[in-house]
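S.K.: pasting the sequence and the predicted coordinates here, then a few questions.
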Amino acid sequence: MEFKSSDVNQWKEALSLYDSRIESMNKPDLESLNNFYCKQLPSLLHQRNPNPHLTTPELSKLMQWKLTRGKWRPRLLDFVSSLDEQTVKSASEKAFKSLPEVSKAISELTVLKGVGPATASAVLAAYAPDVAPFMSDEAMVAALGNSKEYTLKQYLLFVEKLQAKAKELSADGDLFTPSDVERALWSSAIGAKFEASSNTDIKSSKKKRKR
């Protein structure tokens, strides 16, 4: 599925396959981490009224989810796991209060060691999926053509594109958030990867039979 596609049914199908794509990756703990990130964390954050915030163990688990679903970089996990509880609470509280000003919210979170724009975007997406999508490689490639630059400037461009796409897909009464758009793009990219690798497997097994 291409980013420019306006076929709402195509987007809905890709989004509906998100959980099964997570499952098919066969990565240890990914399903439970994904359940924590997508279902438990958002409600935990919103229950903390009037000052929603994130805790260090939650940030650590969020980082595990991000690295397990994407590229594994254990040093980042070490950094965030050793952050002071009060520092994480304060930074996340300020970030959530800054929304919908995404630029300021990201800047409040990236003061934390090990937290770059991509991890900060995952924190914001858990709290405000209707404003800030997660900056995944797959969605960056689909929306912007590359995923090499993990800067605030690049993220703001990404947010703009995904917010516009969510608005376009919601025009006829369906409700799409920028985070839904990101998950649909990720699901579509992972599906295409699986298809390509299974086609390669079929071709190589045919070659073996011919020998």
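M.R.: Noted; the coordinates are in hand. Numbering: from 1, shown residues only.

S.K.: CA only for contacts and neighbour counts going forward, please
M.R.: Noted.

S.K.: which parts of the protein are helices?
M.R.: Remark: helices assigned in the chain by DSSP state H are 8-16, 18-24, 30-35, 41-47, 56-69, 74-81, 85-98, 102-109, 117-127, 137-144, 152-169, 178-210.

S.K.: wait, which of those is closest to residue 1?
M.R.: Nearest to residue 1 among the helices of the chain is helix 178-210; the distance by Cα to Cα comes to 6.2 Å.

S.K.: still on that earlier bit, as a markdown table, the helices of the chain with distance to residue 2 would be great.
M.R.: A markdown table is the format used below for the helices of the chain (distance: least, Cα to Cα, whole Å):
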| stretch | distance to residue 2 |
| --- | --- |
| helix 8-16 | 10 |
| helix 18-24 | 16 |
| helix 30-35 | 25 |
| helix 41-47 | 29 |
| helix 56-69 | 21 |
| helix 74-81 | 31 |
| helix 85-98 | 32 |
| helix 102-109 | 26 |
| helix 117-127 | 22 |
| helix 137-144 | 7 |
| helix 152-169 | 12 |
| helix 178-210 | 8 |
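
S.K.: output those as a markdown table; include the columns distance to residue 1 and mean neighbour count.
M.R.: Formatted as a markdown table, these follow (distance: least, Cα to Cα, whole Å; neighbours: other Cα atoms under 10 Å):
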| stretch | distance to residue 1 | mean neighbour count |
| --- | --- | --- |
| helix 8-16 | 7 | 17 |
| helix 18-24 | 14 | 16 |
| helix 30-35 | 23 | 18 |
| helix 41-47 | 28 | 16 |
| helix 56-69 | 20 | 20 |
| helix 74-81 | 32 | 16 |
| helix 85-98 | 32 | 19 |
| helix 102-109 | 27 | 21 |
| helix 117-127 | 22 | 24 |
| helix 137-144 | 9 | 20 |
| helix 152-169 | 14 | 18 |
| helix 178-210 | 6 | 17 |
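
S.K.: please compare the first structure with the one that follows:
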Amino acid sequence: MEFECSTLSLWREALSSYSSRIQSLNKPNLVSLDDFYRNELPSLLHQRNPSPFITTSELSDLMRWKLTRGKWRPRLLDFVSALDEAVVKSASQKAFQALPDISKAISELTVLKGVGPATASAVLAAYAPDVAPFMSDEAMVAALGNSKDYTLKQYLLFANKLQEKAKELTAEGESFTPSDVERALWSGAVGAKLLSSESDPDLKTDKSKNPNKRRRKR
């Protein structure tokens, strides 16, 4: 899925294929985790208005979703699962109250150990998909050309591009949120990988991976 594409039908097709792409990955619990993240969690958060917050358990499940849909990093899950309930509640309340200032909202969440800008964006996207899209690898590559720089500055650039694309697609007569754009980009990228693996089962997609490289929290 090319980010510059302006053909509404292609975006609609990519977005509608999201659930089948989730299933096609055949990852343990991903279907149920995705249902939790996209349906159950947003409902729980909005039920807590006017002072919404996320619990440590919910944040752990969100992290499981993020790592299962993307790249598994168990240390991040360990960090998040060990967070104090009161600290998570306080940080997330401040973050949600800061919206639509996503810079401040992200900063409020990244004080939590194991929570970087990408995980923070997933928390915000669950509550405000029309404001803050999830910072996924696939959408980062599509929108910005790389997925290496997981900083607040990079997220703000990313979010702005997806907000603008959502406005462009909505102007075409369809209702698209920045989070819809992210899911469509993810779906398109996963679909392309599946086609590549089917045509060449020996294709190695991680040639550039350096196992010794230290990674920052995301």
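M.R.: The structure has been received and is ready for your questions. All values reported here derive from a predicted model rather than from experimental measurement.

S.K.: once they're superposed, tell me the TM-score.
M.R.: Put the two chains on top of each other and the TM-score (TM-score structural alignment, normalised by the length of structure 1) is 0.95; 203 aligned residues with a Cα RMSD of 1.1 Å.

S.K.: in structure 2, which residue is closest to the centre?
M.R.: residue 134 (2.9 Å; Cα atoms, centre = their mean).

S.K.: how close does it sit to residue 82 of structure 2?
M.R.: 23 Å (Cα to Cα, to the nearest Å).

S.K.: residue 129 of structure 2 now?
M.R.: Distance from residue 129 of structure 2 to residue 82 of structure 2, by Cα to Cα: 27 Å.

S.K.: neighbour count winner among these two?
M.R.: residue 129 (21 against 13; other Cα atoms under 10 Å).

S.K.: quick check, the more buried one in contact with residue 177.
M.R.: Yes - the pair residue 129 of structure 2 and residue 177 qualifies as a contact (Cα atoms under 8 Å) at a distance of 6.4 Å.

S.K.: give me the contact list for stretch 88-100 of structure 1.
M.R.: Stretch 88-100 of structure 1 is contacted from outside by 51-56, 104-109, 111-112, 124, 127, 131, using Cα atoms under 8 Å, 6 or more residues apart in numbering.

S.K.: go on, stretch 44-56 of structure 2?
M.R.: 80-81, 83-85, 88-90, 92-93, 96-97, 127.

S.K.: the same query, at a cut-off of 10 Å, please.
M.R.: Contact partners of stretch 44-56 of structure 2, identified using Cα atoms under 10 Å, 6 or more residues apart in numbering, comprise 41, 58, 60-62, 80-97, 123, 126-128.

S.K.: give the aligned range of it in structure 1.
M.R.: Under the alignment (TM-score structural alignment), stretch 44-56 of structure 2 falls on residues 44-56 in structure 1.

S.K.: roughly how far is that stretch from the heart of the chain?
M.R.: Stretch 44-56 of structure 1 sits 20 Å away from the centroid of its parent chain (Cα atoms, centre = their mean, to the nearest Å).

S.K.: now do stretch 121-136 of structure 1
M.R.: 7 Å.

S.K.: please apply the same query to stretch 91-98 of structure 1.
M.R.: 19 Å.

S.K.: what is the mean deviation of that stretch from its aligned residues in structure 2?
M.R.: Compared with structure 2 after the fit, stretch 91-98 of structure 1 shows a mean deviation of 0.4 Å (mean Cα distance after the TM-score superposition for structure 1).

S.K.: identify the residues contacting residue 157 of structure 2.
M.R.: Applying Cα under 10 Å, 6+ apart, the residues contacting residue 157 of structure 2 are 140, 143, 144, 163.

S.K.: may I see these arranged in CSV, with distance to residue 21 of structure 2 as well?
M.R.: Output for the contacts of residue 157 of structure 2, formatted as CSV (distance: Cα to Cα, whole Å):
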residue, distance to residue 21 of structure 2
140, 18
143, 20
144, 23
163, 23
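
S.K.: fine by me, we can end here.
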